[in-house]
Every structure is written in C-alpha cells, then in structure tokens.
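Enquirer: predicted model, plus sequence, below.
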Amino acid sequence: MPPLPAGQPIDLLIDARWIIPVEPFRTLLENHAVAIHNGRILGLLPSDQAHVTYQARRRVSLNEHVLIPGLINLHSHAAMSLLRGYADDQPLMRWLQEHIWPAEGRLVCADFVRDGTLLAGAEMLRGGITCFNDMYFFPEAAAQSIQRLGMRAVLGLITLEFPSAYASDASDYLSKGLATRDRLANTDRIGFTLAPHAPYSVEDKTFERIVTLAAQLDLSVHIHIHETAQEIEESMRLHGMRPLERLHRLGLLGPHLIGVHAVHLNGRDLALLADHGCSIVHCPTSNMKLASGIAPITAAMEQGIRVGLGTDGSASNNRCDLFWEMRHGALLGKVATDNAAAFDAHTMLRMATLEGATALGLENDIGSLRPGKCADLCAVRLDDWILQPCFDPASHLLYAAGREQVSHVWVQGDEKVTDGQLNDTDINELLDISALWQNNALMQRGNGGSGIPPQSNLP
C-alpha cells in the first residue's frame, strides 16, 4: 500500500511512548506514532513527523504506554470457558474421565458453544488477544459470537471417531464442518482449519481423508500431539510406532501442520517436525496444571521449528491470558534449561504474535506492526505506581505487567477496548451467561453419563 501524500487525511493516528513492532526483531521505538487508514497500517514514524505528514480524523495519545501487535492465541477451546474451575487439581485421566467428559456430554450444544465463545472472546479481547485458533464442537455457533465481538478467529473443524451431541462419527464431523466452512467462506475475520482431535482419537482412514481435503482446500491441520507419556505408550502398543511417526507415514506432516502441546518429543520427533516445516503450540500453563510435563521448546527452536503460544481451554488453565503464557513459558524455559538468559521478552512476544500468525498463514496481515498489515494492536499502560520503576518496557511486559494493564485494543482499526473497558459488550450479559451455565452444570452433575466412550479424549 503506497503512502498517502503529505497532509492527506487518515482515519487514526496513535502516538505512543513506546512501540514494539516485533518486526524488525528486538526493536523498541520511543515517541513514535502508528498511522492507520481503512483498517491498515500506513506507517510507523516519529510522532513529530507523523503530525506533519498526516491529518488524522482521530488521534489517540498513549503517553505512558507500550504499543504492541494484537496477541494471537494459537490454541484454545473457547467454549470451555463455561467449565472454568469445574474440576481442578486432578490427574489428567481422572479429570477427563470423571469430570470433563461427563460434563460435556450433559451440557454441550450450540447454545453452550455460542455463549461460552462469547465469554471467552470477551475475556481474550480485554486481555489484548485479537485472534485465536479454536478447536471445539458447533463451529458455526462459535462464529456467531466471534462476529458479534468483531475479533479474528480460525475455527477448527473438529473430527473424532466417537459420537457427541454435535456429530455421530468421523464422516459426520467432517461433513458438518465443511458445510459450515462453505456457508461462512467469505466471512470477514474468520478462517478455518481441519482439526482431527489427536492421533489416539482418529483412525488411519480418517487421517487419509483429511490429508486429501487439506490439499484440495488449502487448509491447515490443527491437532493435539504427544501431550502425555501415556499417549505415546498406547500408540506403541496399538500401532508399533510413536504418534508423530504414524502421522508422518500417513502424510500429515508438512508446513500446514499445527501440533499442539508437543510435550514428549525425542530426537526423531524433533527432526520430523523440523524437516517438514511443522509448527507447534506451547501451552505452558495447561501443561503444568495437568502435570503433563515440560515441552522441549529450546530444542525445538534450535532446530528451526516454529513455536507459538496457546492457552488451551479454561477448564485446564483457567484463563485465556497470553500474558500468563508468555511469563510461564519464559520461566519454565529458563528452569528447564538452566539458562537464565533464555526466553527473553522479545522472544516471548514474537511467539505470542508473529509466530502464531505465520503458523496460521496470516503473517502478511497480522502478527507485527508493519506498513500494509491490518491494524490489530494492543496498548499496555505502564504508569501504574505498582509497576514502577520501569527501566525496560519490553521486560515489563513479560515480568511485571499483565492483562489488567491492557488499556486499548484495536482489530483492523476498530477500537474494541478503551481505557480498559470493552466496547459494544454488555458485561451484565456475560455475568448472566456465566450464572446460567454454572447453574446448569451444578444441577446436572451426577445425573447420568456423558454418552462419550471412555477411550475418547475430547478437548
């Protein structure tokens, strides 16, 4: 997009004390401005120069703020916000088999997904997340809430061999998911992936169909991989090989693959991911809470594997908060490698923005503050007394500030959060939604099984 002539009116000019554009890497701009027109970034330039170059219809002054790209949550089960805190401090399989699967079997329906996604989306926007990559049932219901919020999302067309309230078998899941994609193909700010749940919940013949569909429709594949040691042991027993090796032989590995968790990786696994240009999603908070293990993120990055950050679902986290993920990812990475210099603020911010955008194939539109990209931005206020003194705003983003300091959020130039308050969202409605589904969950707890076979592992 060529720059407009000097003095040309533009929609918005944002002045900020600091800007971290992510591209170029490790860049910190001081007293600069972002010029925005028609939802896209025209330029980043010193504020005094910007005021001469552009005549903005609206100006926003962020005098003690750091401006960053909108954060990208590379893995979520948004609707599970309605099960936040439902069953905490349980071993993984007990948590799934005795609590989460039965609750989902009783509660999940289109209304549950619509309401849960609205609640999670509002939470994410309030915390600076402008785009999320989701995997759950009833994606069309999720899309309704995403459109209402005006944020950006990539919806996984979930596939399992087992029945649920959404579909009866793998063929039914795919048929319904693809029909949803066809209906919403031209919807602004919404994209799709194929989302086979995991190697242990999807059969070879279904994977083979997914490989064909991914190639025909140019869709990425979003899948849980190597989350637990038990998963790998079961794969060795049933298939005589590790899950990633099986996916490799079935043709799943490639630049389109987004592998979630990737906790238990050996040298062969890392080589497969690197050689095929796969991306992985690090979910440090969920992995720690469920005691799944510590993902070898340092080794993955050393081999050139792209790593983004995800929150996972609120039933296993319990926040849709990428500030938490950045901080936990950095601290976990340091202690796991005995290297205090590892995972600095710029590295973690890049994982939470540009790496996620690239994994989703959206790097030309989002993930950094570069001229021509969409104006998806997040402003973080650093003048709170509790954050003082501030020697390095990038370091403060990682170690001192949090989502509570997010003051403004824009999606494609549309202001979604102002002074820490959601725009066009009724907080009382969100409270009513939460209370309704909490009451439903409490009333139905113990009133029967889930209808989901115990060998399945739903998200």
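Expert: Here it is on my side, so go on.

Enquirer: please make it C-alpha for all contacts and neighbour counts, starting now.
Expert: Will do.

Enquirer: the stretch 1-150 of the chain: strands as residue ranges?
Expert: Ranges of strands within the stretch 1-150 of the chain are 8-19, 29-37, 40-46, 54-69, 71-76, 129-136, based on DSSP state E, counting those that start in this stretch.

Enquirer: ok, now the stretch 151-300 of the chain?
Expert: Under the criterion DSSP E, counting those that start in this stretch, the stretch 151-300 of the chain contains strands at 152-159, 190-196, 221-225, 257-261, 279-282.

Enquirer: okay, now the one to match up with it:
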Amino acid sequence: MSAVTIRARHVLSADASEFLSDAAVVIRGGRVFSVGPWRDVEPAGTLVEVDGVLTPGFVDAHSHLRGLPLPEQGIPPRQFESWICSLGAAAALDPADEALLATTELLQTGVTAVQGFVDAAASGDVLAGARRALSGASGSGIRALVVLGFADRALRTPEPATGEWALVPPSGPHLPVERIAEVAADWLATETPETVALGIGPVGGQWSTDALLEAIAAAAGDTRLHTHLHESRLHRGWLEGQPSPLDRLDAAGLLDARLSGAHAVHLTAPELDRIAAAGSSLVHCPVSNDALLVGTAHVSAWLERGIPAALGVDSQNTGAPDYFDVMRAAIAQSATVGTAISPAEVFAMATVGGSRALGIPGGGSIAPGAHADLLELDLEPSIEAIVESGSAAAVSRVWVAGSPVVEGGRSLVDPEPARARLRAQLAADRPDRERRLAELAPAVDLVERLAGARA
C-alpha cells in the first residue's frame, strides 16, 4: 500500500483527551505511522485535505448482517421469544446481498468494523450461506470479524417443552454435534482478505448442549468467540434443572478473554465479577433491547468493574442504521438502571471497547501502529458534540486500512443493485411469506403469552 497523509482541521488525540488543531495523520501499510500537529509531521505519499474532524471509526460489535429490515417482511419487533418464533416466516434472502447492503450502510454511518454473527446450516453445504455472507461483507471494504454460530437445542421453547409449550412447532433440525469440529475447522480455514477475521461460538448457552459447548471449545484454539448472553429473563431457566448459560459457558472453558457476549441484560453482580475476572467483553445493544422488550443492561456496573464494553446495532434498525442513535440510546437507558454513562464513556465503547470485542490490537485510537480506520465528521471538535448532536448525515469520509470507502457520505461500493435484488426476492416470495406468517401466527401469539407468564 502506498503512503497517505491526511491533513485535518481537527484530529482526536491518541488518548481521546483533546482535539489537535491543524494536525496530520501519516499512513503506511494501512496503519497509522505518525500523528501530530501539521508543523511537526513529515508528510509522505498522497496528501488528502480534510476540512472536518478526524476520529477513529466506530465498531458495531454485534450484527446479524441483515440488509433489509425485517419489518419489510412483515416481521416487526415484539416480545423476544415470540419474535424468535416469528423468524420462521422470514424469506431466505441472498446472504451476500444482505451482508453487502448491511455493511455499506454501516460504513455510511461511520462504522469501520463489524462483528457479524452468521449461522451454520443444518444440512447440505452447511457453510454455503455463511460464506455468501462473508463474501458480501468483504465486498463493502469494511473491517469484519465474521463469527459462525452453532445451536442444537430448541430455540422457540424451553426444554423440556411441557404443558402448552408442547403445542409450539419446533424450529427445525440442527447440525449434529459430531460434525462441529469438522465444520468449525473448515470455516476457520476459509481464505479472507487482511481486513476480515473469522470466529466461532454458540448462538446461546441456553440453546446448546454440553457436548456442543465442549466441541466449540475444542475447535476454537485462540480464535475469537462470540455468543448471545443472558439476553432474555427466561434464559437462565430455559433448560430445566441446568445451570445458567453463563455457568455452562464457563464450565466448557469458553469464559475468557477470547469471548464477547451480546446483550448481557440479566446478569447478577457476582456474575459480572466473574466476567470481569475472566477478561471477557460485553456488547450493549440498547436499541435492540428496547425493541424486543428484554430489559435494560446495567452498563455502568460493567464499567465500574472494568469489563471491556462495546456497542452493537444488532440489525434491529427499521431503516438505514444510525450509529449515533445507538450511542445516545445507551446513555439514556443507563440512567434508568444505575449511574448514567457519559458521552466520553459511550464514545470509548464505540471505539476502543468495540475493537477489544473484535480482537483488534490497538484499535479505536489514532496512534502509531493502529489500523488506519478513520472517520471524517462535519461536527464541532468535542466528544460531547459528536455523541449528542451527531448523525449519519455528519459522516463525510471513511477510511479502512487507510483506503477510502466512503466519500461525500456515500459508500464507494454501490449497494443499490444488491438492494434491488433483495426486494425482487421479497416480491417473488410474498405469497408464500404471507402464508407462512398466517400459519405461524397462532404459535407466535401463544409463545408471547407463555413467555409473558414465565417472565
């Protein structure tokens, strides 16, 4: 890669304590080589002039790489367990187009890195869909950690499903646990660009047998791990007579610094102490938590314990995502369950914390050796202004590994052909989808009633 020097009106310092005026960042090999006042920097390579504020890019640390919002399929947000059940009516859209559209829209809201969670199929070419999603994410130019998720227990009902729960139709077959080692090894051996890494994990401890968790632990090595962690109040007792999902992850050897857990809404103080001691990251998804009525994560308690904390959009946007809305939602919700987190704290979650969750060394800062994942904002040079007044409309330019991916607020990869193909698939599927929605509606309503009774 050739060298690039970006001269900006304002550059956020490496420790995020101040903005440097008339400063420059020199980039070599996709990483920051030097940063400082323009008068002190020796420019190299191509010179790029930036009139706005230059900051580290944001990180979406929990995404399902959905391009078209689910309400376009007639699947709106609702109570969590019933929403999971309603996903059975969703159209099987092309994962490559979905991921390309999702990641270009994330880039346009200032997200330079994403942790995408994709599922292994139960039969046939079990990695076909996951690899299509990987291709789409890679094609946008975003930095990505794509995690392959495994499950082998009932997603829709507690286990055993007694009483009226037994009336809920099952969610379908799962990949046999004896194939996990083979599939995980095949996935982790997939060739990727330098900006893309791969991980594995259980979809959730409550949806996994002990054998599955042990198989993932045996296959993981030093790769990154990701999972849904105590998202719903019901998850703790989802498996009758079994320890909590966190306990079972820990027993399998998965609770350590490799792991990031999304949501983490229903954790006790002693459990948070264990997570802090293990060095695991937690990912706060405030917009998703609110949409699916799962409760509010006690993020200030995470930070008080020094738990690495990140932010996730969770593909729960009803239109194009706006990462700034997620930051503000995190602040607003925190005040309802504990000490309100500050703009500086949520900005750190969006940058340094997100990088930690994805295993990006030195990520989230503009410092020598860090990846040159940068963002130009048309905003005042203060963290408070960025968090409190920012929006996707303020994003002017974005760089990943020193290469431009967004100019004038628009992705350099045109997502509209992918969007058009996805909508054509939705239109073709509409009669069958309406039938599936109608057939599943009684079960969805039943799950909502039963889940509400147990919560």
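Expert: Everything's here; your move. Note that the structure is a prediction, hence the values are computed from the model and not measured.

Enquirer: superposed, what's their TM-score?
Expert: Aligned and superposed, the two chains score 0.84 in TM-score terms (TM-score structural alignment, normalised by the length of structure 2); 416 aligned residues with a CA RMSD of 2.7 Å.

Enquirer: hang on, the earlier thing: in TSV, list the strands of the stretch 151-300 of structure 1 along with mean neighbour count.
Expert: Shown next, in TSV, are the strands of the stretch 151-300 of structure 1 (neighbours: other CA atoms under 10 Å):
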stretch	mean neighbour count
strand 152-159	27
strand 190-196	24
strand 221-225	25
strand 257-261	26
strand 279-282	30
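
Enquirer: what would these look like in JSON lines with distance to R319 of structure 1?
Expert: Listed next are the strands of the stretch 151-300 of structure 1 as JSON lines, based on distance: least, CA to CA, whole Å:
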{"stretch": "strand 152-159", "distance to R319 of structure 1": "18"}
{"stretch": "strand 190-196", "distance to R319 of structure 1": "22"}
{"stretch": "strand 221-225", "distance to R319 of structure 1": "19"}
{"stretch": "strand 257-261", "distance to R319 of structure 1": "17"}
{"stretch": "strand 279-282", "distance to R319 of structure 1": "15"}
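
Enquirer: who wins for proximity to Q97 of structure 1 among those?
Expert: Closest of the strands of the stretch 151-300 of structure 1 to Q97 of structure 1 is strand 221-225, at 17.7 Å (criterion: CA to CA).

Enquirer: post-alignment, that closest one versus structure 2, mean distance?
Expert: On superposition with structure 2, the mean distance recorded for strand 221-225 of structure 1 (mean CA distance after the TM-score superposition for structure 1) is 0.8 Å.

Enquirer: that strand maps to which residues in structure 2?
Expert: Using TM-score structural alignment, the residues of structure 2 aligned to strand 221-225 of structure 1 are 225-229.

Enquirer: returning to that earlier point: of all the strands of the stretch 151-300 of structure 1, which lies closest to Q90 of structure 1?
Expert: Comparing those by CA to CA, strand 257-261 comes nearest, at 18.6 Å.

Enquirer: in structure 2, what residues pair with the closest one?
Expert: Going by TM-score structural alignment: strand 257-261 of structure 1 matches residues 259-263.

Enquirer: ok, now stretch 288-300 of structure 1?
Expert: By TM-score structural alignment, stretch 288-300 of structure 1 lines up with residues 290-302 in structure 2.

Enquirer: pull up the distance across the matching stretch, start to finish.
Expert: By CA to CA, to the nearest Å, the extent of stretch 290-302 of structure 2 from end to end equals 19 Å.

Enquirer: and it, what's buried?
Expert: For stretch 290-302 of structure 2, a neighbour-count test (16 or more other CA atoms under 10 Å) marks 290-292, 294-302 as buried.
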